[in-house]
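Trainee: this one's structure only:
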């Protein structure tokens, strides 16, 4: 395999090499400010430790990809996640909470009076998106604490910004802002042979220069190659899980149809063919879907609903009844699918 021209910034090693280096602080500062999209501006920042030891021995150590403090005292965590993991949202919440808790002084807490500074958790999600219909299609998910009844912001100095790279689909001719250019580079840099004309700003020129594979020494190349292989392995696992889910759903639906037809024909002899077929199909589909979900450990109602919509054989009301979700949810999935 020929060596790449540029390293993949979504790998753990490349991400830290580019963004966690003092000489590249200007790159990190520019990227973070673009992610804030005008809501906040950082003039300078200082790198923090990335290991946070628990208050007790049994709590263990939290290791972050990158942590820094802005000139106004606010804390920023920047994480890259290349595969969906159990309790993913909860883990990001814990990371943010850890940076809040660590602001408490060891001594005079009364004088401190809980004067915590803002915390921002920025997560680059590569290779997967959130599973729910309302979250799965956006590029950005900007989360803060708010009143669930009115939507009024309760506390705006704890932010979780999730960037779903899979949903960033702009081509090179559609890039409108530096944020667009950053996301385009992060997604496509490994495929490039040289900096394109539309990315010739000095800052991006520096990024392309420091991201050259040829800049790595032998030890650094070995570390990068290991990091890249780990990403490929995670992607292979994800694709296998999706394939298993697809097969399980298809198998469950097929078995449900077959069983439903059989039951419907039997019942039709007693109650009328049309009514019997309908009841049998519904019962068979319910059993088939249950079996499909059982076999596909990663199956979600969203995936089942989308699959049934794709088959274009059932009404929204029937899908809702069979999968045990609301009709509004089915319509929401259909709307997201048609975008």
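Mentor: Nice, thanks for sending it over. Computed from a prediction, not measured in an experiment: that's the story for all the values here.
Trainee: going forward, measure contacts between C-alpha atoms and count neighbours the same way
Mentor: Fine.
Trainee: and the lengthiest helix in the chain, how far out from the chain's middle?
Mentor: Determined from DSSP state H, the single longest helix within the chain is helix 218-271. Taking CA atoms, centre = their mean, to the nearest Å, one finds helix 218-271 lying 19 Å from the centre of the chain it belongs to.
Trainee: Could you do stretch 56-70 as well?
Mentor: Distance of stretch 56-70 from the chain centroid (CA atoms, centre = their mean) equals 21 Å.
Trainee: same question, stretch 301-311
Mentor: Per CA atoms, centre = their mean, the centroid offset for stretch 301-311 relative to its chain is 21 Å.
Trainee: distance of residue 146 from residue 298?
Mentor: As defined by CA to CA, to the nearest Å, residue 146 lies at a distance of 30 Å from residue 298.
Trainee: nope, residue 147 is what I was after
Mentor: Distance of residue 147 to residue 298, given as CA to CA: 32 Å.
Trainee: follow-up on the earlier one: so which elements touch the longest helix of the chain?
Mentor: For helix 218-271, the elements it packs on are helix 12-19, helix 273-295, judged by 3 or more CA pairs under 8 Å, 6 or more residues apart in numbering; DSSP states H and E.
Trainee: And the ones you listed: which comes nearest residue 81?
Mentor: With respect to residue 81, and counting by CA to CA, the nearest of the helices and strands packed on helix 218-271 is helix 12-19 at 8.8 Å.
Trainee: what are the ranges of the strands in the chain?
Mentor: Using DSSP state E, the strands of the chain run over residues 45-47, 51-53, 61-63, 66-70, 75-81, 119-125, 140-146, 153-164.
Trainee: Mind giving me the packing neighbours of the fourth one?
Mentor: Looking back up the chat, that one is strand 66-70. strand 45-47, strand 75-81.
Trainee: What angle do strand 153-164 and the last one make with each other?
Mentor: Using axes from the mean of the first three to the mean of the last three CA atoms, to 10 degrees, the inter-axis angle of strand 75-81 relative to strand 153-164 is 30 degrees.
Trainee: So what touches strand 75-81?
Mentor: With contacts defined as CA atoms under 8 Å, 6 or more residues apart in numbering, strand 75-81 is touched by 10-12, 15, 64-70, 96, 99, 117-126.
Trainee: Could you rerun that using 7 Å?
Mentor: 10, 65-69, 118-126 (CA atoms under 7 Å, 6 or more residues apart in numbering).
Trainee: which among those residues end up buried?
Mentor: When the contacts of strand 75-81 are checked for burial by 16 or more other CA atoms under 10 Å, the buried set is 10, 65-69, 118-126.
Trainee: this is the comparison structure:
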């Protein structure tokens, strides 16, 4: 039984319900415009099919969370990732190659590309130095003198754990969106600090009581998966690190600790995979969350 008043936007169902439906595209447009430069502000957008088929049977199929294009031609790949993944940055760059390839034209073509944005909303901190604990990081191609080399390929990483502002500390609309991503599901009423018209629409779209029976059931399934994944990861990491440290101490101080932690991390991933399988998660999703290959996951679960 769902006790919350508002949906959790960090679940698959919640994210796509609020931002992936044509009826709510105003919410997505407003959110994007808080991230984009003035020259790329979105006036209207069109959702594109999220499943990108491979060009040959040897290539890998991908499914984006949200894929859309603005009325002027800018393209957006928007990904929500709740659990930490070792090679997530590699994955985000791989994903950006699909809209690049899809811009090719038959016949004579001068290779001019429309701007592409890969936007990643992360409920964890990525494995990259972040001395200023930035919540939002903009990444573009630069040369050895740190001069912008190519302006139309941009990666935006939003690390939600770094956002710690309270309601009283929110300074602008960007802050308010980040606050809602983190705390919407915990709110019982709409705060006075969030009275803008766009948030009237958001709170209306997020109210679980207004959903059909089928939508509430789908949300419950998504919420359960969200909690099961989090619990599985927390438990597996805790157990894995404990075993790793124990083995590391047996093998020696510095060298042993490094090897032990390595083994512990592997055991953590195995335990995580088994717990997620028990929660009936598809093997493809388990591989995506752990950052391991599908073949490796199958071998572990077979054992």
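Mentor: Yes, it's here. Being a predicted model, the structure only gives us computed values, none of them experimental.
Trainee: Residue 188 of structure 1: which of the contacts of strand 75-81 of structure 1 is nearest?
Mentor: Nearest to residue 188 of structure 1 among those is residue 10, at 10.3 Å by CA to CA.
Trainee: coming back round to it: arrange the strands of structure 1 in a markdown table, one row each, with distance to residue 338 of structure 1 as further columns.
Mentor: Formatted as a markdown table, the strands of structure 1 follow (distance: least, CA to CA, whole Å):
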| stretch | distance to residue 338 of structure 1 |
| --- | --- |
| strand 45-47 | 43 |
| strand 51-53 | 44 |
| strand 61-63 | 40 |
| strand 66-70 | 37 |
| strand 75-81 | 27 |
| strand 119-125 | 23 |
| strand 140-146 | 20 |
| strand 153-164 | 19 |
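Trainee: Nearest to residue 235 of structure 1 among these would be which one?
Mentor: strand 75-81 (11.5 Å).
Trainee: circling back: just the helices and strands packed on strand 66-70 of structure 1: most buried one?
Mentor: Most buried of those by mean neighbour count (mean count of other CA atoms under 10 Å) is strand 75-81; its value is a mean of 22.
Trainee: mean offset of it relative to structure 2 (after superposition)
Mentor: Strand 75-81 of structure 1, aligned to structure 2 and superposed, deviates on average by 0.8 Å (mean CA distance after the TM-score superposition for structure 1).
Trainee: relative to helix 12-19, how tilted is that strand?
Mentor: 140 degrees.
Trainee: can you tell me what part of structure 2 strand 75-81 of structure 1 aligns to?
Mentor: Using TM-score structural alignment, strand 75-81 of structure 1 corresponds to residues 75-81 of structure 2.
Trainee: could you check the distance from residue 334 of structure 1 over to residue 110 of structure 1?
Mentor: Counting by CA to CA, the separation of residue 334 of structure 1 from residue 110 of structure 1 is 54 Å.
Trainee: I'd like the helices and strands packed on helix 218-271 of structure 1 laid out as a markdown table, including distance to residue 6 of structure 1 and mean neighbour count.
Mentor: Output for those, formatted as a markdown table (distance: least, CA to CA, whole Å; neighbours: other CA atoms under 10 Å):
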| stretch | distance to residue 6 of structure 1 | mean neighbour count |
| --- | --- | --- |
| helix 12-19 | 10 | 20 |
| helix 273-295 | 41 | 20 |
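Trainee: what would those look like in TSV with distance to residue 248 of structure 1?
Mentor: Output for these, formatted as TSV (distance: least, CA to CA, whole Å):
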stretch	distance to residue 248 of structure 1
helix 12-19	33
helix 273-295	5
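Trainee: closest one to residue 188 of structure 1 among the ones you listed?
Mentor: Closest of those to residue 188 of structure 1 is helix 12-19, at 14.0 Å (criterion: CA to CA).
Trainee: distance between the closest one and the chain's centre?
Mentor: On CA atoms, centre = their mean, the centre of helix 12-19 of structure 1 falls 19 Å from the chain's centre.
Trainee: coming back round to it: to residue 88 of structure 1, which of the strands of structure 1 lies closest?
Mentor: strand 75-81 (9.4 Å).
Trainee: Kindly calculate the angle that that closest one makes with strand 119-125.
Mentor: 20 degrees.
Trainee: Now tabulate the helices and strands packed on strand 66-70 of structure 1 in CSV and tack on distance to residue 33 of structure 1.
Mentor: Compiled in CSV, these are given as follows (distance: least, CA to CA, whole Å):
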stretch, distance to residue 33 of structure 1
strand 45-47, 11
strand 75-81, 11
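Trainee: between the strands of structure 1, which gets nearest to residue 257 of structure 1?
Mentor: strand 153-164 (36.3 Å).
Trainee: what range in structure 2 does the closest one sit on?
Mentor: Taking TM-score structural alignment, strand 153-164 of structure 1 hits residues 148-159 over in structure 2.
Trainee: contacts for that stretch?
Mentor: Contacts for stretch 148-159 of structure 2 (CA under 7 Å, 6+ apart): 114-125, 135-143.
Trainee: sorry, back to before: which one of residue 334 and residue 110 of structure 1 has more residues nearby?
Mentor: residue 334 (17 against 8; other CA atoms under 10 Å).
Trainee: And the more buried one, how close does it get to residue 121 of structure 1?
Mentor: On the measure of CA to CA, residue 334 of structure 1 and residue 121 of structure 1 end up 31 Å apart.
Trainee: quick check: angle from the longest helix of structure 1 to helix 12-19?
Mentor: Relative orientation of helix 218-271 of structure 1 and helix 12-19, computed by the same axes, to 10 degrees: 120 degrees.
Trainee: Please work out the angle formed by the directions of helix 218-271 of structure 1 and helix 273-295.
Mentor: 150 degrees.
Trainee: follow-up on the earlier one: the match of strand 153-164 of structure 1 against structure 1, how far on average?
Mentor: Aligned to structure 1 and superposed, stretch 148-159 of structure 2 gives a mean residue distance of 0.7 Å (mean CA distance after the TM-score superposition for structure 1).
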